[in-house]
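Enquirer: take this sequence and fold it.
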Amino acid sequence: MPAEPSRQSASTTPDAELAAEQAHLDRARAELARMREHTLSLQADGGDAIAGESLARTLWLRARALQDDPRTTLFFGRLDTDTPERLYIGRRHVSDDAGDPVVIDWRAGVSTAFYRAGPAEPMGVLRRRRFGVEAGRLTAYEDELLEAGGSGTSGESGGEILAREIERPRIGPMRDIVATIQPEQDEIVRADVATTICVQGAPGTGKTAVGLHRAAWLLYAFRERLSRTGVLVVGPNRAFLEHVGAVLPSLGEVSVRHATLEELLGSVPVRAQDDPHVARLKGEARMAEVLERVVWSHVRPATEPLVVPRGAHRWRVPAYAVQDILDELRSRGVRYAAARAMLAQRLAHAVLVVMESAGDSPDDRVQDAVARSAPVRAYVKSVWPELTPAAMVASLLSTGEGLEEDQRAMVWDRPRTPRTARWTTADLALLDEAADLIERTPSLGHVVLDEAQDLSPMQLRAVGRRAATGSLTVLGDIAQGTTPWSTGSWEESLQHLGKPLGREEVHLEVLDRGFRVPASVIDYAARLLPEMAPGLGAPRSVRSHPGRLEVTRVQDPVPGTVDAARELSALEGSLGVIVPDAWVGRVGAALAAAGVEHEVLDGSHAEERILPVHLVPATVAKGLEFDQVVVTEPAAIAAAEPDRRTGLRRLYVVLTRAVSGLTVVHADDLPGPLAGAGKTG
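Expert: Okay, here's the model as predicted:
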């Protein structure tokens, strides 16, 4: 058994050492305030209006990043090395007026040792200190003595302060995990900007937080590059994005864009919903080939010569010569609109060649004039018409032309125009694919894609093209796939994203150590895995406390849910009441009648108040976490899905939202794998 590092803890009673550390924190806060005041005092004089506005925004973002949060501390750890210098590790860099560091940003290279040093590989660290925090004050500290040459295993130590921080109750949005990042998580966070990483993460392994911290680290390490190209976080719904939206600002990053997939691809309003079978067809990768054929089928053969009157002459380019130009442009691999823009100049050049062969000496100005002339523009329109994505996809779904026999189910029951079409979510990916075939989609520097297992091949292609020249952090759990098209393998998903496994810069990582979900809860939910995701390994909880699990059968699950919620709402932290979607109204009314104040998370937004009790439809629960969770009628949650496997996966998702305790309230029999399992208090 490897030896643990020597650990020393201070009590919560103030002593001289703790008072000295608090004094350093007070000094750091004063220096941060000075840095912010200095930034606010700077004048945005960029030399002209545009440069001045850009500089003003830069200064505003800088000042916002330097805001102090009195609920937290500016540092959470300290490293003592074999030099006299002590390194305080925190959420952002703080320096004194001479430029010397008071707090070192956790993303700096020297901070890596805080997360990875251990007795087997101390990385020059003699002592690692973690601080206990309450309401922005230091209440305790705990030391790990990492003696060089020791036989401990790096990363397996932690101590009580680390455990308390991981398990600490919370209300409101997701917190950063910067004080508790584990070695295997840190490896992912600090991967190079050119590396695309796919993280298969079981519930409670912190995969979402790891992805967000990776975005923050990339912006720190490659700020100049990514400030130009941009960073985007894509999440499953607006409630989820609001839940995680506080993480990056808490780390000093405020310029990252957040979007749901519908918002990202929202070129038209969604006004209808597809049948699951039709949605699956629209999401298949072969639709990309159909759309490509349809786009390029609009290029018509040249059957007539191009005739351009100019002065006393009528210059003629034969049809076969025009066809050669069309064939050459189609073979160049450029987008439809780009090739169309080239066509006018290519035709004008062909006219100039005819002029020169007749003895004229036209120059570039003549070629430009010919390219803009009415005959050339009319000819271009006749052989290479303008296209819009909406018109093209509407035509495809109205006529079915180009579709295979089994795809005919996608065709609308009557012809529709882009204006009258009732577009669906699955149509957005078709429209985006068509738009990219016509004009290239700009690429960002980095995209973080969460809950990626739920995206169809066409949706994955849409996200992937936004990182065509950048990189991706892909986060998900195959066991939590709850859409009809959810992926069966990350190899397949990465292929659709344009980042296939096998490339040196594409890595697949597995996180299976659960830090947020207690053992009793994860073991209970894992009983579903053999039936819903055979072959996928069960996660393991490393929490010191096994948590609370209660499975209660009642006559009526609605009052049973209210009773459980009333009791649990008295505990510290947040409470999620997760119910079948169709039950939200009934349960919400019952909670209100019982005086249990709550807010509803409907997937599009959360109410402005931050309350400890949240009523959550089962289909919105993915990615959210609560200290205590009540799950109402598991059988109804599973039965609401189109098939048994998807129903069990949905149930697996809702059962793994609890950080401290889970109460299952049911009247109907539990789904088979859960029957008779783990009824503990």
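Enquirer: going forward, measure contacts between C-alpha atoms and count neighbours the same way
Expert: OK.
Enquirer: Pro634 against Pro671, yeah?
Expert: Yes: using C-alpha atoms under 8 Å, Pro634 makes contact with Pro671 at a distance of 7.4 Å.
Enquirer: of these two, which one has the most company?
Expert: The neighbour comparison of Pro634 against Pro671 (other C-alpha atoms under 10 Å) goes to Pro634, with 28 against 17.
Enquirer: look up how far Ala675 lies from the more buried one.
Expert: Distance, Pro634 to Ala675, by C-alpha to C-alpha, to the nearest Å: 11 Å.
Enquirer: got it, and Ile325?
Expert: 70 Å.
Enquirer: among those two, which residue is more densely surrounded?
Expert: Between Ile325 and Ala675, Ile325 has the larger neighbour count (other C-alpha under 10 Å), namely 17 against 10.
Enquirer: mind listing what the more buried one touches?
Expert: 343, 346-347 (C-alpha atoms under 8 Å, 6 or more residues apart in numbering).
Enquirer: switch the residues you listed over to JSON lines; also include neighbour count.
Expert: What follows is the contacts of Ile325, written out as JSON lines (neighbours: other C-alpha atoms under 10 Å):
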{"residue": "Leu343", "neighbour count": "23"}
{"residue": "Arg346", "neighbour count": "18"}
{"residue": "Leu347", "neighbour count": "24"}
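Enquirer: ok but Leu18 is inside a strand, no?
Expert: No: counting by DSSP: H, G, I helix; E, B strand; the rest coil, Leu18 is not part of a strand but helix.
Enquirer: okay, now it: neighbour count?
Expert: 19.
Enquirer: for Val278, same thing?
Expert: Residues near Val278, counting by other C-alpha under 10 Å, number 16.
Enquirer: next one: Glu289
Expert: Glu289 has 11 neighbours, counted by other C-alpha under 10 Å.
Enquirer: which SSE is immediately downstream of the helix or strand it falls within?
Expert: Taking DSSP states H and E as the definition, Glu289 sits inside helix 286-296. Counting by DSSP H and E, the element after helix 286-296 in chain order, helix or strand, is strand 306-310.
Enquirer: can you pull the buried residues of that next one?
Expert: 306-308 (16 or more other C-alpha atoms under 10 Å).
Enquirer: same check, this time on stretch 217-224
Expert: 217-221.
Enquirer: of these, which belong to strands?
Expert: Among those, the subset assigned to strands under DSSP state E is empty.
Enquirer: export the contacts of Ile325 to a markdown table and tack on distance to Thr13 and secondary structure?
Expert: What follows is the contacts of Ile325, written out as a markdown table (distance: C-alpha to C-alpha, whole Å; DSSP: H, G, I helix; E, B strand; the rest coil):
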| residue | distance to Thr13 | secondary structure |
| --- | --- | --- |
| Leu343 | 80 | helix |
| Arg346 | 82 | helix |
| Leu347 | 85 | helix |
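Enquirer: second chain to compare with the first, below:
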Amino acid sequence: MSVPEQEWQWEQRRVDDVVGQIRRRAAELEAQIGDVRADVVELRRNFWDEVTINLSSLDDLVETHFSIRQQAEVLADRERMHQQGARELKTLRKLADSPYFGRIDFQENGSPRPESIYIGIASFKADDDTFLIYDWRAPIASLYYDHTPGPVSYEAPAGTMEGTMSLKRQFVIHDGTIRLMFDASVTIGDELLMEVLSRHADVHMRNIVATIQKEQNRIIRHDRGRLLVVQGAAGSGKTSAALQRVAYLLYKYRKTLTADEMLLFSPNPLFSSYVSTVLPELGEENMRQATFHEYLVHRLGRLFEVENPFDQLEYVLTQSGAPEHAVRLAAIRYKGSTAFLRLIRAYQEFLLLQGMQFRPVRLEDRVIVSAEEIKRQFYQPGAPRRMPERLEWLRDWLLKQVSAFAEREWQAEWVEREVEALDPADYRKAYQQMRQSPFAGDADDYDRQREILARMVLRRYLRPVRARIKRFQFVNPTALYRRLFQDPSFAKRLAGADGLPAEWPEICELTLKYLDQRTLPYEDATPYLYLKELVQGVHMNTTVRHVLVDEAQDYSPFQLEFLKRLFPRARMTLLGDLNQTISPYGGALGNQEDLLQLYGPQETDVIRLTRSYRSTREIVEFTRGMVPGGEAIVPFERTGDRPQVVQARDRTSLHRGIVEAVEHLKRCGCQSIAIICKTAAESREAHEALGPGLGATLVDAFTPEFAPGILILPSYLAKGVEFDGVVVYDASEDAYHTEGDRYLLYTVCTRAMHHLWIGCLGTPSRFILDQPDTTYRLRQAGE
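Expert: Coordinates of the predicted model:
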């Protein structure tokens, strides 16, 4: 609904007044930051001048310690003030450009008149402490996202607030000037959403606080249970909403929650870069980000070469003719299942009775305790019944054996040789220790000093031995994992009613082959680490309180169970789209029973997003026909050109057609264009042929961030991001014909915001031709 000119002028005058106050506040803050910055520089320059150093006695040493600590605390306090001021100044500058995007007039029941609430990315108060702008995360701001004018209510810390909303107004403000304004009778007016969605894609994700939809607001403000599952269609805003959810939680629990206590598992490092600006734009610090593979390498990289998921997928997509391909696919599916998880748990119970594998405790070439001795002690009658307690009991016994070894060994010849090699400082230290002994002079000084030096040598040599024992490194997890595959019938007994895949003997042979090469396939990494923790002690992170997993459909049920175990205090948010499943695991989100078992039905909520905002109506109508149940995906009413499907008779004409398509997209105003290939190998070939002429950048798994312009990349690295125009390199029947290919092609095509051009080297894929011919335009290259 348009706003009368007089009202428009009044709103602009208010903007001018608010922006003026913001700029004055920013100028004051900038001066304060300058003073603090000067203090920091001065403190750093004169740090040691302010510290009194006196090491002549123990008391003086303590005084010196506290002097240094006090000066360091002063410096740290000033640096925190500077960082906080810099963040606030950055927010004020954003507010000066666009102070707010929404207004609601709300009259609480019992109040004499309505109050105008203006909503922006952050709060701002006038000098008299009245709110000129409310933060979009404030409880009252939920009225803007969730309600239309009329009777409304919202949840506040004091309880449910009820009243009447008489007005909902939306703004687009740039450079302190209202560019667009209208009154809306729906959650977020289509005019505002259209204006935002019509913009060009960027190398970083934008925040969506001005256009949050009601269903997205449910995700953002969801605050109960241990597990929130968001299943959303491509382009439905699930990732954006999840990042706003992080900002909301940091705002709501700002006294008890920090960004360091939140962790996002990204699908790849490129995605981490893509979303890295969302929280800072909202004035919040970035949370921690990692890929699951990075965590696995952190834990296992010293033992194995750990395969990354992209190499696993590249193998699945490109090696279908390999003799072991079918066996490896079966291994990937089974090793990601909860059935394999149960088998490993049964294996742990078995190991309490027999079969544990140990490493001997050594001091270089000397065996202190043999593996057989450790095993006998582990299975002693009366040993603790549970694995953690038994291992701690065994650890304490081993430490005593090391002490006994040291007592026996201090007079050995090798120790004497090491004593002779000590430097003079060690001799002085031994002499001082001897002089301070209450028994000094009771024995030969020379013999006493030699004993002290000998024990000093042993302590140094045995220190790493004791450290390995304390870390339970006397357990041999690699031997234990191998044991599962050395005898196929052994695992069959452990599996019980779950059974094993028909290919199990071949899976065993393939697994042992990789282990012999000290290579850990991606599908083995999580089960190996899980078994390692069961027998060496569980590694838990109790500081992280919120975990978000993006592209969760590509995680196995086993991996999700492992994450739950790794972060026992954390609440978890899983984001995914079953139609974008590209992992050979089959997707954990597809099994509702597995999801509910993670934390239980009472602690689990599932929110489904079916409306797609990223792509034009024509692109959505074309792509939704590729996947089962796609008719439930609702396109946003933003129109454009139908997708173009172009058949080429050979690779030369295909490349010529791609060059013409890219030039056309550039003329249409596309600023980000992606040429998406199926695999990394195909991407390299395409870049070699097209890159120099187009000035295109090749993207691989090691590319740190997206660059503007024309990119050539494999399908799996395009997940989660969007481009103005997408060129599918080759979507022929030869390239995309399996059921797994169906979802891969859907994922590739749904990256396009405004334009989609699909090349085909020969007959187009059945997943294209099965669509109504009214949803795309088919032509020959050169037409």
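Enquirer: and the helix holding Glu289 of structure 1, what's buried?
Expert: Taking 16+ other C-alpha under 10 Å as the criterion, helix 286-296 of structure 1 shows 287-288, 291-292, 294-295 as buried.
Enquirer: which single one of the residues you listed is nearest to Gly77 of structure 1?
Expert: Distance to Gly77 of structure 1 across those (C-alpha to C-alpha) is lowest for Ala288, with 50.6 Å.
Enquirer: give me the aligned partner of the closest one over in structure 2.
Expert: Using TM-score structural alignment, the equivalent of Ala288 of structure 1 in structure 2 is Leu341.
Enquirer: now swap in His24 of structure 1 and tell me
Expert: In structure 2, His24 of structure 1 lands on Val18 (TM-score structural alignment).
Enquirer: so the residue sitting nearest the centre point of structure 2, which of the three states?
Expert: Centroid-nearest residue in structure 2: Phe265, 1.7 Å away (criterion: C-alpha atoms, centre = their mean). Of the three states, Phe265 of structure 2 takes strand under three-state DSSP.
Enquirer: does it touch Asp550 like I think?
Expert: Yes: proximity of Phe265 of structure 2 to Asp550 meets the contact threshold set by C-alpha under 8 Å, at 6.2 Å.
Enquirer: so which strand or helix has Pro84 of structure 1?
Expert: Using DSSP H and E, no helix or strand contains Pro84 of structure 1.
Enquirer: mind listing what it touches?
Expert: No residues are in contact with Pro84 of structure 1 under the rule C-alpha under 8 Å, 6+ apart.
Enquirer: cool, and Gly488 of structure 1?
Expert: Neighbours of Gly488 of structure 1 in contact, by C-alpha under 8 Å, 6+ apart: Ile478.
Enquirer: how about the one 10 residues further on?
Expert: Gly498 of structure 1 makes contact with 461, 464-465, 468, according to C-alpha under 8 Å, 6+ apart.
Enquirer: Glu242 of structure 1 pairs with which position in structure 2?
Expert: By TM-score structural alignment, Glu242 of structure 1 lines up with Ser273.
Enquirer: just give the nearest non-adjacent residue to that match, would you?
Expert: Closest residue to Ser273 of structure 2 apart from its sequence neighbours, by C-alpha to C-alpha, 6 or more residues apart in numbering: Glu705 at 5.5 Å.
Enquirer: ok, Arg466 of structure 2 next?
Expert: Leu399 (6.6 Å).
Enquirer: repeat for Glu603 of structure 2
Expert: That would be Gly225: by C-alpha to C-alpha, 6+ apart, it lies 4.2 Å from Glu603 of structure 2.
Enquirer: burial of that neighbour, as a residue count?
Expert: Gly225 of structure 2, neighbours per other C-alpha under 10 Å, totals 15.
Enquirer: could I get the contacting residues of it?
Expert: 571, 602-605.
Enquirer: do that again at 10 Å, thanks
Expert: By C-alpha atoms under 10 Å, 6 or more residues apart in numbering, the residues touching Gly225 of structure 2 are 571-572, 599-605.
Enquirer: take the residues you listed and keep only those in strands.
Expert: The strands, defined by DSSP E, take in 571-572, 604-605 from those.
Enquirer: scan those residues and report the most crowded one.
Expert: Result: Met572 is most packed of these (other C-alpha under 10 Å), 25 neighbours.
Enquirer: what do we get in structure 1 for that residue?
Expert: That one, Met572 of structure 2, aligns with Leu472 by TM-score structural alignment.
Enquirer: would you confirm that its match contacts Ala191?
Expert: No: counting by C-alpha atoms under 10 Å, Leu472 of structure 1 sits too far from Ala191 to count as a contact (11.0 Å).
Enquirer: identify the contacts common to these two.
Expert: With C-alpha under 10 Å, 6+ apart, Leu472 of structure 1 and Ala191 have common neighbours Ile197.
Enquirer: check contacts around the closest residue in space to Val411 of structure 1 that isn't next to it in sequence.
Expert: Nearest-residue entry for Val411 of structure 1: Leu397, 4.6 Å, with adjacent residues in sequence omitted and distances by C-alpha to C-alpha, 6+ apart. Listed by C-alpha under 10 Å, 6+ apart, the contact set of Leu397 of structure 1 reads 403, 408-417, 421, 427.
Enquirer: turn the ones in strands among the contacts of Gly225 of structure 2 into a markdown table, including distance to Leu529 of structure 2.
Expert: Below are those laid out as a markdown table (distance: C-alpha to C-alpha, whole Å):
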| residue | distance to Leu529 of structure 2 |
| --- | --- |
| Arg571 | 22 |
| Met572 | 21 |
| Thr604 | 26 |
| Asp605 | 29 |
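Enquirer: stretch 240-252 of structure 1 spans what distance, first to last residue?
Expert: OK, stretch 240-252 of structure 1 end separation, C-alpha to C-alpha: 20 Å.
Enquirer: can you list contacts of the helix holding Glu289 of structure 1?
Expert: 281-282, 297, 330, 335-336, 384, 387-389, 392-393, 395-396, 401-404, 407, 429-431, 433-438, 457-458, 461.
Enquirer: and the equivalent of His93 of structure 1 over in structure 2, how far from Arg169 of structure 2?
Expert: Applying TM-score structural alignment, one finds that His93 of structure 1 aligns to Ser123 in structure 2. Distance from Ser123 of structure 2 to Arg169 of structure 2, counting by C-alpha to C-alpha: 18 Å.
Enquirer: one more: Leu313 of structure 2?
Expert: Leu313 of structure 2 is 48 Å from Arg169 of structure 2, where distance means C-alpha to C-alpha.
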